[in-house]
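**Q** how would this look folded up:
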Amino acid sequence: MEFHVKSGSPEKQRSACIVIGVFEPRKLSPVGEQLDQVSDGYISNILRRGDLEGKAGQVLLLHNVPNTLCDRVLLIGCGKERDFSESQYKRIISKAISTLNDTGSMEAVCFLSELNVKGRDTHWKVKHAVEAAQSSLYTFDQLKSKTDTARRPLRKLVFNVTTRRDLTIGEQAIAEGQAVAEGVKLAKDLANMPPNICHPTYLAEQAEKIADDYDKVNVEILEESDMLELGMGAFMAVAQGSAQPAKLVILNYNGAEDKDESPITLVGKGLTFDSGGISIKPSESMDEMKYDMGGAAGVFGAFLAIVQLKLPVNVVMAVAAAENMPGGHACRPGDVVTSMSGQTIEILNTDAEGRLVLCDTLTYIDKFNPDVVIDVATLTGACVIALGAHATGLLSNHNPLAHDLLNAGETADDRAWRLPLWDEYQEQLNTNFADMANLGGRPAGTITAACFLSRFTKKYQWAHLDIAGTAWRGGKDKGATGRPVSLLTQYVIDRANARASKDA
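**A** Got it, this is the predicted structure:
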């Protein structure tokens, strides 16, 4: 879909539809009041009759509004003005887009971007409107033999801004919003793809495609033989039970002027299916374990957004891709393996496998001399219990990095919450038979999983994002969310902007 910005009066818009906000109780937004005056009170008369109260999500489509040049006016309920929040803004954008798409308005001018969202400027409102619009139109139907498509789908959306000075700001916001939306779409597509299609080799092929499609991007794929030669005993312990060969997928983007500048390094857990291995999971909802590569999907999506924006940074993406299956070659509870770092690990539960593939990957990526490392993983059910589906768990060995990620999450409306990484929790990983166990017991499961990873990240600044609760939804709305693409991309944008301000 095309997105544009312009500045103009609502009554002068030659469009299939213009979109106006209405607050409770029946209070038109400033643009709505302007349009109402031009139409000699036509809109306010309709509201007084009770056709639309202004409750959040209500819609009313008007035709042939007097003294206007548009075919339709879509009124969107925004709720109470004093309660109008960032999340409410995104919800009404989504509602507007789905309504436009269903009612045959192939193009529209949206005045919702002029609404006041506390603490947010034009850039934020336009960028998030683009993201919300694209998200509301997302479908995963490429595997269906018959698809339902709108007869006259929405093709073009113009956001109106208050002044002409905001046009440049709006154009930049559209570029960022579209890049993030493309990244989110890629992450959703990868995660929603069934595991018989999306296996480690498939992920490697997607990386090769990105490297072919974009400048300054190189790809490297480590095969199982390479990993065995490097001594990745923890990674291979997970992979050895599956007929699908594991891959360590590396994408390298050199966008900085200094090609030797230390890169921002994004590491993703890519368990394309997690049966639990010998410690097999219950059968109920096991189909959702195709989403155990949500971390890989997230870093793929963020990498794509960064490359599309041509940000002046160096970025390395590393995806630990494997399948965790039971079988005659599978690792067992009680096995002791040696990681690439030389540290030994007793495997108490084969379903705590994500930290095993990640620990060797986190050791490997030290070769890139990273500036910071952020790993992303659907790592622990404990994180779902602690934070639910709203916040990503964040743990870090570097306070400034954690602070920057939290701020990026607030800006992106893709929030995280920091948990402690105290030494006292490390004791739960003690075992009589190896340097550490791969499980710390039920208490503080998210924290002890991060404690495990922290033992392989002492050489650099590192943060861990546990997205077990935020990567996908279950139930009737089952599907990937595309998180934390927005958070990660915003973090890199913030880094690039801070560099530009410093150099100015």
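
**Q** Only C-alpha atoms from now on, for both contacts and neighbour counts.
**A** Will do.

**Q** Is Glu2 in contact with Glu171, as I believe?
**A** No - in this structure, Glu2 is not within contact of Glu171 by CA atoms under 8 Å, at 12.0 Å.

**Q** let's see this one next to it:
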Amino acid sequence: MEYALTQETPDQLATECLIVGIHENRGLSEAAAAIDRILGGEIAAIVQRGDIEGKPGQTLPLLRAVGKAERILLVGMGAAGECKPMQYKEAVARAALSAADLHVTTIANFLPSVPVKDRSPVWALEQAVVATEDALYRFDRLKTRAPARTQPQSCVFSTPGGSETSARDALAAGAAIAHAMSFAKDLANLPGNMCTPSYLAEQAQTLATRHALKVSVLEKSDMETLGMGALLAVARGTHEPAKLIVLEYHGNGTGAPIALVGKGVTFDSGGISLKPPANMDEMKFDMCGAATVLAVMQAAADMRLPINLVGIVPTTENLPGGSAIKPGDIVTSLSGQTIEILNTDAEGRLILCDALTYAERFKPAAVIDIATLTGACVIALGAQAGGLMGNNEALGHELEQAGQHATDRVWPLPLWEEYQKQLDSNFADMANIGGREAGTITAACFLSRFTEAYPWAHLDIAGIAYKGGKDKGATGRPIPLLMEFLRRRARPA
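**A** You can find the predicted model right below:
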């Protein structure tokens, strides 16, 4: 999709579909009112009849021309002055889908001119790009008979209040974030027989070439030399070679980098502690953390953020086999700490702990790991928010505030010392699980034992990284949150 800005009025734009907002209580947005005057009150009459009530996300196409526009799409925006950020994004997404149903190729969207509560017009423009691209995303490259449809190819947005430079920057930022989300979704939606650790390494190398990033890929022999016994233990049951992918983006001289560590289990059967067969196909999404890291590195380079980043992706499959790790096995991590494996399906923390120790060598300003780590987080927070834990209150607050602003929310959970004793082992320094109680927290407690050298935050994205059921597919979250966090960090004090 190509995006552009315009300062033309709704009646001046040549487009196949003109999108304007309708408020509850029979109110018209500024753009809708301008069209209504040209049509002699036709839109007001439609609203008075109750054909559209203005509730957020409602749509009503009018198959008639006005000015240079071939048709009009009315979109509900809620009460005037009370459109909330999440409602706004939902309305933009619904508008994009409705436009696609009309089989148009060009859109002129005036929804960014509708005020959003507690947000700036520039925010509304940026989020309009993200919401539009997200709504129109489809993954059908592997279908031999993909559904025939006409997708919008270009979208013109009304320029919001403020400087034109700010508007152009918002448009570019929205496109960079949207494209990163699509990239992450493409990776995660691929099946496990295609998106292997080697494939992720190839994608990282392509990304590095395209954006002049530094890349290194550690192979099994490299990890054996270093002593990454936890990561390699998970890989023992698979024929696919494990990798440790490292990408570096230098946008700010010699400043200490932010390190992002993404869990990259390209398929998780549970290993010897085999998962139930129902919905096991969704375990191809267990590398959404890895996809997020690669996509954020792309977006940072596209936006030329003045910040230094390191992306670390430990990646492997977790399969049963004659050489697979077994419950009761003890492995030695890169940190030198020993781990008793009580459940081989708690493998994500094993590959992450070695990656978190490896991150120390970059002397990071902060480390954030992103992982589809626990089903317990899905039970606790559902699909609305990811779990947030860590060892630095200020860092956690930054991430929480960034998520609120980007409408890509996380919620803090306690990481009290009292939870640590659930990881006690009779035979090793720690066990890899802490029992049924507080499973999300004890997983983070495990990781915390490898992060004492730097400020660290853990994002458990098991509930937000993908959807199941009829809408099955990756979501691209928490890329908006992380990009907002990094942009705030990159701004001069």
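
**Q** returning to that earlier point: between Glu2 and Glu171 of structure 1, which is the more surrounded one?
**A** Glu171 (19 against 12; other CA atoms under 10 Å).

**Q** and that one, how far is that from Asn160 of structure 1?
**A** Here Glu171 of structure 1 is placed at a distance of 11 Å from Asn160 of structure 1 (CA to CA, to the nearest Å).

**Q** list the residues that contact both of the two?
**A** Listed as contacting both Glu171 of structure 1 and Asn160 by CA atoms under 8 Å, 6 or more residues apart in numbering are Val5.

**Q** Can you state the residues of structure 1 onto which the longest helix along structure 2 aligns?
**A** For structure 2, the longest helix by residue count, based on DSSP state H, is helix 164-189. Counting by TM-score structural alignment, helix 164-189 of structure 2 pairs with residues 167-192 of structure 1.

**Q** how close does that stretch sit to structure 2?
**A** Compared with structure 2 after fitting, stretch 167-192 of structure 1 has a mean deviation of 0.9 Å; criterion: mean CA distance after the TM-score superposition for structure 1.

**Q** Now find how far off-centre that stretch is within its chain.
**A** Counting by CA atoms, centre = their mean, to the nearest Å, stretch 167-192 of structure 1 is centred 10 Å from the centre of its parent chain.

**Q** what do we get in structure 2 for Leu394 of structure 1?
**A** Leu394 of structure 1 maps onto Leu388 in structure 2, by TM-score structural alignment.

**Q** quick one: its match and Thr144 of structure 2, what's the gap?
**A** Distance from Leu388 of structure 2 to Thr144 of structure 2, by CA to CA: 41 Å.

**Q** Please identify which of the two sits among more neighbours.
**A** Using other CA under 10 Å as the criterion, Leu388 of structure 2 and Thr144 rank with Leu388 on top: 26 against 7.

**Q** pretty sure the more buried one belongs to a strand, no?
**A** Yes - according to DSSP: H, G, I helix; E, B strand; the rest coil, Leu388 of structure 2 belongs to a strand.

**Q** how about Pro245 of structure 1, what's its match in structure 2?
**A** In structure 2, Pro245 of structure 1 lands on Pro241 (TM-score structural alignment).

**Q** Is that match in contact with Val234, as I believe?
**A** No - counting by CA under 8 Å, Pro241 of structure 2 does not reach Val234; the two are 10.9 Å apart.

**Q** tell me, what's touching the two both at once?
**A** Common neighbours of Pro241 of structure 2 and Val234 (CA under 8 Å, 6+ apart) are Thr316.

**Q** Going by how many neighbours each has, rank those two and give me the top one.
**A** A direct count of neighbours by other CA under 10 Å for Pro241 of structure 2 and Val234 places Val234 higher, at 29 against 16.

**Q** just checking, what's the longest strand in structure 2?
**A** Determined from DSSP state E, the single longest strand within structure 2 is strand 308-318.

**Q** what span of structure 1 lines up against that strand?
**A** By TM-score structural alignment, strand 308-318 of structure 2 lines up with residues 314-324 in structure 1.

**Q** For stretch 423-440 of structure 2, list every residue counted as buried.
**A** Buried residues in stretch 423-440 of structure 2, counted by 16 or more other CA atoms under 10 Å: 423, 425, 428-434, 438-440.

**Q** ok, residues contacting that stretch?
**A** 330, 337-343, 346, 349-350, 373-377, 422, 442-443, 446, 460.

**Q** Is Met227 of structure 1 located within a strand, as I assumed?
**A** No - read with three-state DSSP, Met227 of structure 1 is helix and lies in no strand.
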